[in-house]
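>>> no sequence for this one, just the structure:
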């Protein structure tokens, strides 16, 4: 494991801890998309389905369990735990599940060459993760004003994926044999690109010391 992979995992874990603390301390989930977390839970359950069949390292197994449990707990807080659940805005968090779930399925059928169970589930989870952030971004662009902690949470999530891109580049050049995963590369680029606009406005708000206000674009 290299430093980029470690930093990416820690960013991902930090984003979950940051969000759970925000929910518990503030008692509300304003600006947070439950649909995004539900998509991420699908991603993790599909990708880590081999958790009880394939052991790589304690670090790897513990991280997988933490990502699954942290995401499931976040969904529980937003959907069913008052007073947090009472502030969940279903009218804004309305990105269609179908679009997020079926677009990766189409890519899977067109691109996958190995039709083995775990390979199919893993590949689908990679494509699904690349668009899983869309419900959150859609919600934020609709409400425009972004709380400070929410902005940091989204940026930390984006940093996690950007660091994974660097991890794949590092493995390609420094591992023997070179690590090649075209699906990971393309999906990672798509996912990072989706964050780019938000990163720009976040950095701009920090530079000028102002609140983060996103441009209104209607439905994203």
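Alright, I've got the coordinates. Only a predicted model underlies this, so the values are computations on that prediction, with no experimental measurement involved.
>>> for the rest of this, base every contact and every neighbour count on C-alpha atoms.
Will do.
>>> pretty sure residue 149 sits against residue 22.
Yes. Taking CA atoms under 8 Å as the definition, residue 149 is a contact partner of residue 22 at 7.3 Å.
>>> between those two, which one's more packed in?
Shown here are residue 149 and residue 22; by other CA atoms under 10 Å, residue 22 has more neighbours (16 against 13).
>>> in contact with the more buried one, which residues?
residue 149 (CA atoms under 8 Å, 6 or more residues apart in numbering).
>>> try 10 Å this time
16, 28, 29, 149, 150, 153 (CA atoms under 10 Å, 6 or more residues apart in numbering).
>>> now, of those, which are buried?
16, 28, 29, 150, 153 (16 or more other CA atoms under 10 Å).
>>> redo those as TSV? Include secondary structure.
Below are those laid out as TSV (DSSP: H, G, I helix; E, B strand; the rest coil):
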residue	secondary structure
16	helix
28	coil
29	coil
150	helix
153	helix
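>>> can you give me the helices in the chain?
3-26, 34-47, 58-80, 97-111, 117-131, 134-143, 148-174, 182-208 (DSSP state H).
>>> now those helices as CSV including distance to residue 220?
Formatted as CSV, these follow (distance: least, CA to CA, whole Å):
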stretch, distance to residue 220
helix 3-26, 23
helix 34-47, 14
helix 58-80, 22
helix 97-111, 13
helix 117-131, 13
helix 134-143, 5
helix 148-174, 16
helix 182-208, 11
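>>> putting a second one here so we can go through both:
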């Protein structure tokens, strides 16, 4: 959803905001979420799905849509915003319900490395230092990286070819592509229109999405190797810090119970030649 702008040029802004690109983006987003829920219920499993991504999306929706309490909005906006919040919570409940099917060893992305920089960026780049504005800006930056844990999950897993999960990933990426077209359309028709926070988050997300699509269908990726190496290094540092503080790492303990050492699995993933998933 778009940020609500000020009173100046509001009529023109509202008119151009409701365009075909926005509608397609909204319904792709909704369709992706419903596809995810149907897939989980049908399979009675959260296999192939990153819990980290779902937590990040829950954070995005809960911080972005606090404006529901701030002013009256159209039924369309209220419906979508409440749906996103409620469904994100339902998905997290499903992870609790089907915990035995959750592949923790593939969901290696450290949320801290996403949350901390996005918090700093929100504080530096917010348009106004009100609570709603800072949280809205924070949500825009978080959304730019929310799918990265899912991509890392897919890079590491390789073998899961569930149609529902794949469709979910494609629809979420497609939603952002159409929202970018929506921004371009508004910029063309309203040259003074600016929404730099959304543009930054959207550009980052689209970049990761297009690279993932390239990997998915051709086996080639510009970002895959880099992302996995960074992810591995971050987790190694996290393990070292946790080991010094606590004497052991929860990550290594989980790896032992799942039948292998986590770090060795990551190294093997990176050394394998790329192939279709």
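In hand now; what should we look at? Predicted, not measured: the structure shown is a model, and the values here were computed from it.
>>> tell me the one among the buried ones among the contacts of residue 22 of the first structure nearest to residue 129 of the first structure.
Nearest to residue 129 of the first structure among those: residue 16, at 15.6 Å, using CA to CA.
>>> residue contacts, whatever residue of the second structure lines up with the closest one?
Using TM-score structural alignment, the partner of residue 16 of the first structure in the second structure is residue 33. Residue 33 of the second structure is in contact with 27, 39, 83, 84, 87, 88, 91, 168, 169, 171, 172, counting by CA under 10 Å, 6+ apart.
>>> and residue 209 of the second structure, by the same measure?
Neighbours of residue 209 of the second structure in contact, by CA under 10 Å, 6+ apart: 147, 148, 151, 169, 170, 172, 173, 174, 176, 177, 203, 215.
>>> kindly recompute the last result at 6 Å.
Residues counted as contacts of residue 209 of the second structure (CA atoms under 6 Å, 6 or more residues apart in numbering) are residue 173.
>>> could you report the separation of it from residue 148 of the second structure?
Look at residue 209 of the second structure and residue 148 of the second structure: by CA to CA, to the nearest Å, they are 9 Å apart.
>>> same deal with residue 123 of the second structure?
Counting by CA to CA, the gap from residue 123 of the second structure to residue 148 of the second structure is 22 Å.
>>> returning to what we had before: identify whichever of the helices of the first structure lies nearest to residue 87 of the first structure.
helix 58-80 (8.3 Å).
>>> residue in the second structure matching residue 53 of the first structure?
In the second structure, residue 53 of the first structure lands on residue 70 (TM-score structural alignment).
>>> oops, could you answer that again for residue 162 of the first structure instead?
Checking TM-score structural alignment: residue 162 of the first structure goes with residue 177.
>>> number of nearby residues for that match?
Neighbour number of residue 177 of the second structure under other CA under 10 Å is 22.
>>> contacting residues for it?
So residue 177 of the second structure contacts nothing (CA under 6 Å, 6+ apart).
>>> grab the nearest non-local neighbour of residue 180 of the first structure.
residue 172 (6.3 Å; CA to CA, 6 or more residues apart in numbering).
>>> which one in the second structure is aligned with the one you found?
Match for residue 172 of the first structure (TM-score structural alignment): residue 187.
>>> and for the nearest residue to residue 92 of the first structure once chain neighbours are set aside, the neighbour number?
Spatial nearest neighbour of residue 92 of the first structure, chain neighbours left out: residue 139 (5.9 Å); criterion: CA to CA, 6+ apart. By other CA under 10 Å, the residues close to residue 139 of the first structure number 21.
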